[in-house]
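Novice: Quick one: sequence and predicted model below, then my questions.
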Amino acid sequence: MATADICLPVILHPSYEDNEPIPLLVNKIFSDHTQLQYAYYDLPFVCPPTGQKHGNSPFGSGHSLSLNLGEILRGDRIMTSDFELVMKQDVGCRALCTREVDRKAVKWGRQLIKDGYVAEWIVDNLPAATSFVTIDRSRKYYSSGFKLGYQDFSPADGLSRIYIHNHFTIVIRWRKAPGKAGDEGRSVILGFEVYPKSIGYENRDEDGCPKDVHAENSHLELFIAPNNKEYEEKYHDSSYIPQLGEDADDGATMKIPYTYSVYFREETSVEWANRWDLFFTDQVDSSMTHWLAIINSLTISGVLGVTVIVIWGRTVQSDAKGRGDYVLEEGKLKKRRSKSPNKEPKKPDEGLLTQDGDGEPLSDDELEDVAGWKLLHADVFRLPAHSGLLAPLVGSGTQLLFVAAGLLILSCLGILNPSFRGGFVTVGFGLFVFAGLFSGYFSARLYKTLGGQNWRSNTVITASLFPGLTFCLIFMLNLFVWAQASSTALPFGTLVGLVALWLLVQVPLVYAGSWFGYVRAEPWQHPTKTSPIPRQIPRQPWYLRGINGVILTGLIPFAVLFIELLFVFKNLWQDKSGYYYVFGFLSVVSTILIVTVSEVTIIATYNQLCAENYHWWWQSFLTGGSSSFWIFAYCIWYYTFKLHITGFVSSLLFFSYSFLACAVYGLLTGTVGFLTAYAFVRRIYRYVCPLLWVLFETWY
């Protein structure tokens, strides 16, 4: 559950013969300090593709590979390159190109290096990795990508200097292929390591390669000296002269020679099925923390479970036996015999709510049973306000619940794994479109239960409310990202394809589900009748008024989830180069979370009914999704104290995506809360409604 090899399925191993070309693909650059990514070949200071074919590739360098939807949404732009790798053939040094760059390119490159951008290359579906070892050198682990350069301070003048990596030492870890392929002399790749280095112009041969790559060479600073004469003329009446010439446009350039080395090293301690394990070292080490999170969640859920059992016992078992002057015996209502036959019976309306059948004062429990939630039997199923919006929200919530459950199950089974690049998002989107059937069905059936007449309009709202608002938000964010020329922006063709899937596939599925839920299925039956005149609601305690109770109840599910959120946030926002793959722990915590949300909603709904407030419909939905408020507050805290995101667009993306994720979470858990409360209310009134009707008809 905590390691990759448990989750990864057994699939075919791609193997290579000796001297067989191995394609190296370039993808993008990304940083933990910003949400903007850029395609590698869009950088003006790297070697551009020549278009030549290498090895047995049918495409020349610079050819874009077809990507699935998940890869596009995560900003991938995978293209073939001019790097030549041949199985088991070491290369001491080979020149790639010499790139001439101007001041504008230098300025952008310096900024990217300052922001900590790393490049992602791919060999045999493995990302290029930077290799690290633990302090005691007992273990090795990988971090995806390698830095474009580094920043250093010169001891001579104390100024910050930025150096660019222009030599790449590529190390391919391999071993004999298992099975028949290995007997035929074929090999499999276990690791793809890149060790970048900055090497200056000195001591190079006529091909541009350093004479000794492994020697202590001078470093190449990414810098163009300013034209002092031009600057003096431009700023002759100003006391400020830009130090680095960032405003200059004098045609000055610098040349960056790019070279690379290739080494193949046999690795016998790692099996091909476990080659991703080195990317998950941190997650394996944190397994104890995951177990503590599960114990914490189980403790909270267990305490709430005991409370729910007590409530269930008070409302069902005791009420089924009967209270006051009437008892239920074998399904029939009979009058309780008087304990004092010499006393004269009172009139039905005399001391009704304060005395029992013998004229004795009612106990606190008996008084609560008579004057509490039972008094709402004629109002508890009164139609809520804005019921036309509640049904589509519940329908969308069931759709998201199906998607979340499907993704967790497929991930734990190993079907969704790191080798399936972009698979999590792609499969999730497919499940979301297919789950339109569930969305339409539950929305239409609830709409019919609430007395709705125009089911087609409810279908349109259900099919367009959540997907439409989500698409509008993503489109608006895309405008900002487009302006930054980032690969994070969705191509226009992808947007058109998403709209087509929405309108041509999901909407018909929602319509089919709605037709079955409204036309063919019966509405859910309520065990009590609703009176024509609504009951007056007494003044509520402060903790049940409005938003107060909703916010307070959200703390409990958040306490169940927040430890696991630490790992999820770290992989989403800080370690974009890492892979979150402890879905076994996440599945357990998610299951406990759903149970906790159900328990909290039952307790909150029961307290609300005991306070004689029958507006539980929306309150239960908001109570179920209330922990999303605390998760968004946690996002704000995480942004302030844990992240180092710079720039308006990156901050906008962070908060927008965080808000969207919290909205999805709130919609999902809100639906769980509503369905739980609805089942609970129907159940308790189904037990006691025959007794209630006879009691109130007799008394009044």
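Specialist: Done, it's in. Numbering: from 1, shown residues only.
Novice: can we go C-alpha only for contacts and neighbour counts from here?
Specialist: Noted.
Novice: Could you pick out the longest strand of the chain?
Specialist: When the chain is parsed with DSSP state E, its longest strand is strand 253-266.
Novice: Determine the set of other helices and strands touching the top helix by length along the chain.
Specialist: Under DSSP state H, the helix in the chain containing the largest number of residues is helix 648-699. If you count contacts as 3 or more CA pairs under 8 Å, 6 or more residues apart in numbering; DSSP states H and E, helix 648-699 packs onto helix 318-321, strand 326-329, helix 387-412, helix 455-483, helix 583-610, helix 617-624, helix 627-641.
Novice: any chance of these in TSV, plus distance to K229?
Specialist: What follows is the helices and strands packed on helix 648-699, written out as TSV (distance: least, CA to CA, whole Å):
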stretch	distance to K229
helix 318-321	96
strand 326-329	104
helix 387-412	63
helix 455-483	35
helix 583-610	62
helix 617-624	68
helix 627-641	45
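Novice: this is the comparison structure:
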Amino acid sequence: MRLHIGYRLLCTLIVCGSCLGFYLPGLAPVSFCEEGKGTDDCQDKIQLFVNRLDSVESVLPYEYDVFDFCQDNEEKRPSENLGQVLFGERIETSPYKFSFMKKQTCQTVCKKSYDPAKKEDRGRLEFLKNGIQLNYQHHWIVDNMPVTWCYDVEAGQKYCNPGFPIGCYVTPDGRAKDACIINAQFNKKNTFYFFNHVDIVITYHSGADEGWKGARLVAATLEPKSIQHSSGENPCDGPPMEIPGDFKSKVDITYTYSITFEQKNYIKWASRWDYILVSMPHTNIQWFSIMNSLVIVLFLSGMVAMILLRTLHKDIARYNQVDQEEAQEESGWKQVHGDVFRPPQMGMLLSIFLGQGAQITIMTFITLFLACLGFLSPANREL
């Protein structure tokens, strides 16, 4: 007995010792250094990931590769945790490559051409147009943070959306839909405006007087733009990229980006989610709907239980009135009455499964309760 207790204590100490340097996946801070100064504990490359595209006007999400966007030649999919799998996230690398503290202006990612004479090109462009009409949103990720699109709203407030649209559409009657209302140049009837350029701003904490090597990212924002690129000195200084509703002529789309870096040491790494959470609308939990659903579930469960009890009570009373000789001919559920208290063949395995199932059920309800009280981490991008 003492040997068994000592063995369990030793295992506990080993497990605790191994947990001292453990971080939750995706929540550990990552340090960044300037290009050429990267080490194992300080990266000089910033990887931008893309996630699935979704829309509030459609229940069908699409992976990034389904649309005819620029593709990464060395595409890799990071290992997703259980929560990401359950939420249906499809994270993969992107063709947008950055180096820390390296400013870039109007960098070309790729070019796409669509010929109306080719059926395949017509199908790809029509799919993009349908995505614009349904207001499908990009979701980009940098350092496990969403790349947000911040813009001014009513009363001088700023709203940061963890996504940005593919484009916007002006109807044949001249009504600007969705993001087309933010720019007065989007005014041509029956025209799609495609967001093919992004201005990205990476905000970082330099690590001064903090005791860590390198800098840490505290914010990532962008501004989508629609630009008809030219061949001049500044190709990103042009009119909006217009795609007519009637696809009759060849369409060329050039994808570009610009990136700048800003130092803001007053923003702590542990507080880098604050600017997103403050701008999000604070929706009230519908406690009345929750209680109403619970009452309905309990009421229906009670009705089913009463029906079963009345049926079983009649069957059992009828069974007790029959003589034992006549009771030999049994059918239905009565045939298993002798097996109710018979021990199973693998009782230990059954008890383990029951115990684990009970723990999972209890933890599920505890997690839901904490979610209702607002204790979940903002690292969950779906909230």
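Specialist: In hand now; what should we look at? What you see is a predicted model, and the numbers here were worked out from it, not measured in a lab.
Novice: circling back: for the longest strand of structure 1, what is the distance to the chain centroid?
Specialist: 37 Å (CA atoms, centre = their mean, to the nearest Å).
Novice: so D90 of structure 1 makes contact with V262?
Specialist: Yes. Counting by CA atoms under 8 Å, D90 of structure 1 does reach V262; the two are 5.3 Å apart.
Novice: Which of these two has more residues huddled nearby?
Specialist: V262 (21 against 16; other CA atoms under 10 Å).
Novice: ok, and the closest non-adjacent residue to the aligned partner of the more buried one in structure 2?
Specialist: Under the alignment (TM-score structural alignment), V262 of structure 1 pairs with I259 of structure 2. With sequence-adjacent residues excluded and distances taken as CA to CA, 6 or more residues apart in numbering, I259 of structure 2 is closest to I200, at 4.6 Å.
Novice: any idea which element the one you found lies in?
Specialist: strand 197-205 (DSSP states H and E).
Novice: What span of structure 1 is that strand aligned with?
Specialist: Using TM-score structural alignment, strand 197-205 of structure 2 pairs with 167-175 in structure 1.
Novice: residues in contact with the matching stretch?
Specialist: With CA atoms under 8 Å, 6 or more residues apart in numbering as the test, stretch 167-175 of structure 1 has contacts from 187-199, 258-268.
Novice: Burial check on T256 of structure 2, number of neighbours?
Specialist: For T256 of structure 2, using other CA under 10 Å, the count is 23.
Novice: close enough to count as contact, E382 of structure 2 and F87?
Specialist: Yes. The criterion here is CA under 8 Å, and E382 of structure 2 meets it with F87 at 7.5 Å.
Novice: can you tell me how far A679 of structure 1 sits from T591 of structure 1?
Specialist: 19 Å (CA to CA, to the nearest Å).
Novice: actually G624 of structure 1, not the one I wrote
Specialist: For G624 of structure 1, the distance to T591 of structure 1 - CA to CA - is 14 Å.
Novice: now do V597 of structure 1
Specialist: Applying CA to CA to V597 of structure 1 and T591 of structure 1 gives a distance of 10 Å.
Novice: Settle it for me: which of the two has more neighbours?
Specialist: More crowded of V597 of structure 1 and T591, by other CA under 10 Å: V597, with 30 against 14.
Novice: For that one, give me its contacts.
Specialist: P557, G624, T669, V672, G673.
Novice: Out of those, flag the one nearest to K332 of structure 1.
Specialist: G673 (34.3 Å; CA to CA).
Novice: What's the match for that closest one in structure 2?
Specialist: Checking with TM-score structural alignment, G673 of structure 1 has no match.
Novice: show me the contacts for the closest residue to G673 of structure 1 other than its chain neighbours.
Specialist: The shortest distance from G673 of structure 1 to any non-neighbouring residue, by CA to CA, 6+ apart, is to G624 (4.2 Å). By CA under 8 Å, 6+ apart, G624 of structure 1 lies in contact with G554, V597, S598, V600, T601, G666, T669, G670, T671, V672, G673, F674.
Novice: and if we set it to 7 Å?
Specialist: Counting by CA atoms under 7 Å, 6 or more residues apart in numbering, G624 of structure 1 touches V597, T601, T669, G670, V672, G673, F674.
Novice: and what of M101 of structure 2?
Specialist: E34, F261.
Novice: you'd agree it is in a strand?
Specialist: No. According to DSSP: H, G, I helix; E, B strand; the rest coil, M101 of structure 2 belongs to no strand; its state is coil.
Novice: State the distance from it to S293 of structure 2.
Specialist: 53 Å.
Novice: ok, now how distant is K335 of structure 1 from E329 of structure 1?
Specialist: Taking CA to CA, one finds K335 of structure 1 at 10 Å from E329 of structure 1.
Novice: got it, and E221 of structure 1?
Specialist: 92 Å.
Novice: Neighbours of the aligned partner of A215 of structure 2 in structure 1, how many?
Specialist: Here A215 of structure 2 is matched to S187 in structure 1, going by TM-score structural alignment. With neighbours defined by other CA under 10 Å, the count for S187 of structure 1 comes to 23.
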